[in-house]
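Student: Structure for the following, please:
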Amino acid sequence: MAPDLYKGPPRALCTYITIFLLLIGVTALTLWLVYRPHKPQFKVVGAAVYEFNMSTPPLISTTMQFTVITRNPNKRVSVYYDKLSTFVSYKNVPITPLVMLPPLYHRKHSTVAVSPVVGGTAVPVSLDVANGLVMDTAYGVVGLRLVFFGRLRWKAGAIKTEHYRVYVKCDVLVGLKKGFVGQVPLLGATPGCKVDI
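Tutor: Got it, this is the predicted structure:
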């Protein structure tokens, strides 16, 4: 019977490999804790309505502009919005067509104001939505949702992440009366928008 010549790797080699893997893990964890990106923050601070017409069959033609403050809370990470679109909805039904926005670059720990103009084309809506808008404009209070969606990536130094989908919902109450054109007041406290990534 031949003697077993293989006795396994030397104990020192196993120790070095274990220490090396632990160091890589600790380094990766430290980098993640230092550079982990936080979600950007959005808040609507102004609104204007330049057109708001209803027709039969139920079509709504509106042109609106919202001023939105978006903040990058990261001190070491920049944000790139490569594709970003927006529209306005009422009771979860779009009342404006989709508008593509230009790419947006958000420096580290910075705040940017964007003022997209949405609408301009008639959009078909259900009779319930049309009646709800007629009643709300008669009262002078309309609940709207400004939606942003697209793709973003984070950049820390020379490292860029893969693309992530971003979905932002901004719920606002505006003081809108039928026939009024121009700046409309935001009613009540306007909370920050909900950002899902």
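Student: From here on, just use CA atoms for contacts and neighbour counts.
Tutor: Fine.
Student: all helices in the protein, in order from the N-terminus.
Tutor: Here the chain has its helices, by DSSP state H, at 11-35, 127-139.
Student: Go through the first one and flag the buried ones.
Tutor: Same thing as helix 11-35. Tyr35 (16 or more other CA atoms under 10 Å).
Student: helices or strands next to it in the packing?
Tutor: For helix 11-35, the contact count by 3 or more CA pairs under 8 Å, 6 or more residues apart in numbering; DSSP states H and E identifies no helix or strand as a packing neighbour.
Student: which residues touch that helix?
Tutor: 76-77, 156 (CA atoms under 8 Å, 6 or more residues apart in numbering).
Student: Any of the residues you listed buried? List them.
Tutor: Applying 16+ other CA under 10 Å to the contacts of helix 11-35 flags 77, 156 as buried.
Student: Leaving out sequence neighbours, find the closest residue to the residue nearest to the spatial centre of the chain.
Tutor: In the chain, the residue lying closest to the centroid (CA atoms, centre = their mean) is Val168, at 3.5 Å. Sequence neighbours aside, Val195 is the residue nearest to Val168 in space, at 4.5 Å (criterion: CA to CA, 6 or more residues apart in numbering).
Student: The one you found against Lys43, yeah?
Tutor: No - using CA atoms under 8 Å, Val195 makes no contact with Lys43, being 10.4 Å away.
Student: which of the two has more neighbours?
Tutor: Lys43 (20 against 16; other CA atoms under 10 Å).
Student: which residues does that one contact?
Tutor: By CA under 8 Å, 6+ apart, the neighbours of Lys43 are 68-70, 170, 190-193.
Student: Chain neighbours aside, what residue packs nearest to it?
Tutor: Closest to Lys43 by CA to CA, 6+ apart is Gly192, at 4.6 Å.
Student: same deal with Cys193?
Tutor: Cys170 (4.4 Å).
Student: roughly how far apart are that neighbour and Val45?
Tutor: As judged by CA to CA, to the nearest Å, Cys170 and Val45 stand 11 Å apart.
Student: quick one, which of these two is more surrounded?
Tutor: Cys170 (20 against 16).
Student: One more sequence to fold, the one below, so I can look at both together:
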Amino acid sequence: MAERIYPSAKPNPHPPTSAPNGGAAPPSFPANKAQAYGRPMYRPQPGKQQQRRRRGGGRGCCCSLCLWLTLILIAALLLAAIAGGVFYVLYRPHRPTFTVSSLRLSQLNLTSPSAVASRLDLSITARNPNRKVEFAYDPVSVSVYSGDVHLGDGTFPPFLHEARNTTVLKTTVSSAAGESVDASAASGLKKKSTIPLAIELDTRAGVRVGKLKTKKIGIRVRCEGVSVPVPKNKKGAAAAAATTPDVSCKVKLRIKIWKWTI
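Tutor: Have a look, this model is predicted:
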């Protein structure tokens, strides 16, 4: 016998809908998790997107600013290098030179086991080899040492060092009253017939080329290798001159950056 098929008694909750104009109905898709659990779908807020766009625009402005600053710095360095090259070709600048032309130790006494009284007559010759470059010096402070023993201080007045000029600077260097030094080092000075000396000159100098003037910077001149005889403290005895005159000195720039001097 043929098997009979009976229609289902349960109604279809989602009957197929017919498309307009008699066409086929669109296919139905299964519900997603948000629809199945009754949760609203997540949609990005437009405000956050605008904030991201604004942040991206700010980064672009910073990058552009850094790029322009770098280009300006490179251009300034190139211009400075070109100006320095032109200045060197036109004027051929050279450093001034300093030599110890004369030095006499007229007094060296031990007033106490740890105090020294000294007196020196010092002459320094400064030469400017440049043809068009001048140097303007502030007052020059002078300090004389023998090893670790400080023998005294002096000063040179300010002066203008003109081009192709030789200037002789003279001063008297003496120790301060009651200046204490190391006792063993001080007693060792009197036992020697000659003592080595080191001379330091500290000042500030600027460059002048015609009407152009530069800012003054610190310089230090150090003279080493000078030896003088120790006076014997005899009445009527003249002070002996240095045994090594015309000693050349080294000139160094002293540039101050904030709290440091290099």
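Student: Tell me the residue in the second structure aligned with the residue nearest to Lys43 of the first structure.
Tutor: Correspondence of Gly192 of the first structure to the second structure, assessed by TM-score structural alignment: Ser248.
Student: Matching Val125 of the first structure against the second structure, which residue comes up?
Tutor: In the second structure, Val125 of the first structure lands on Val181 (TM-score structural alignment).
Student: Would you agree that match is in contact with Ala115?
Tutor: Yes - using CA under 8 Å, Val181 of the second structure makes contact with Ala115 at a distance of 5.7 Å.
Student: out of the two, which sits in the more crowded spot?
Tutor: Ala115 (20 against 17).
Student: so how far is Phe159 of the second structure from that one?
Tutor: 34 Å.
Student: So which residues of the first structure form strands?
Tutor: Per DSSP state E, the first structure carries strands over the ranges 41-55, 59-71, 78-90, 93-94, 99-101, 104-106, 111-114, 117-119, 123-124, 142-156, 159-160, 164-174, 182-184, 194-196.
Student: now, of these, which is deepest in the fold?
Tutor: For the strands of the first structure, the largest average neighbour count (mean count of other CA atoms under 10 Å) is found in strand 117-119, namely a mean of 22.
Student: re the thing from before, was I right about the residue nearest to Lys43 of the first structure contacting Val44?
Tutor: Yes - using CA under 8 Å, Gly192 of the first structure is in contact with Val44, at 7.4 Å.
Student: if I look at the aligned partner of Val207 of the second structure in the first structure, how far off is Gly25 of the first structure?
Tutor: Applying TM-score structural alignment, one finds that Val207 of the second structure aligns to Trp154 in the first structure. Distance, Trp154 of the first structure to Gly25 of the first structure, by CA to CA: 22 Å.
Student: Kindly report the same for Ala158 of the first structure.
Tutor: Ala158 of the first structure is 21 Å from Gly25 of the first structure, by CA to CA.
Student: Over to Asn53 of the first structure?
Tutor: 60 Å.
Student: contacting residues for whatever residue of the first structure lines up with Ile217 of the second structure?
Tutor: Correspondence of Ile217 of the second structure to the first structure, assessed by TM-score structural alignment: Tyr164. Applying CA under 8 Å, 6+ apart, we find Tyr164 of the first structure in contact with 151-153, 197.
Student: Aligned to Val168 of the second structure, what sits in the first structure?
Tutor: That one, Val168 of the second structure, aligns with Ala113 by TM-score structural alignment.
Student: Quick check: closest non-adjacent residue to its match.
Tutor: Ile69 (4.5 Å).
Student: need the contact list for the equivalent of that neighbour over in the second structure.
Tutor: Counting by TM-score structural alignment, Ile69 of the first structure lines up with Thr125 in the second structure. Neighbouring residues of Thr125 of the second structure by CA under 8 Å, 6+ apart: 98-101, 166-169.
Student: what's around Ser110 of the first structure, how many residues?
Tutor: Ser110 of the first structure has 14 nearby residues by other CA under 10 Å.
Student: For Gly157 of the first structure, see how far away the closest residue to it other than its chain neighbours is.
Tutor: The shortest distance from Ser110 of the first structure to any non-neighbouring residue, by CA to CA, 6+ apart, is to Asn72 (5.4 Å). Distance, Asn72 of the first structure to Gly157 of the first structure, using CA to CA: 16 Å.
Student: and what of Lys83 of the first structure?
Tutor: Distance from Lys83 of the first structure to Gly157 of the first structure, by CA to CA: 22 Å.
Student: Leaving out the residues flanking it, which one is nearest to the match of Val125 of the first structure?
Tutor: Ser114 (5.2 Å).
Student: before we move on, which element is Gly56 of the second structure in?
Tutor: helix 46-91 (DSSP states H and E).
Student: Which residue in the first structure aligns with Ile195 of the second structure?
Tutor: Per TM-score structural alignment, Ile195 of the second structure is aligned with Val142.
Student: before we move on, back to that, can the helices of the first structure go into TSV with extra columns for distance to Pro94 of the first structure?
Tutor: What follows is the helices of the first structure, written out as TSV (distance: least, CA to CA, whole Å):
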stretch	distance to Pro94 of the first structure
helix 11-35	37
helix 127-139	10
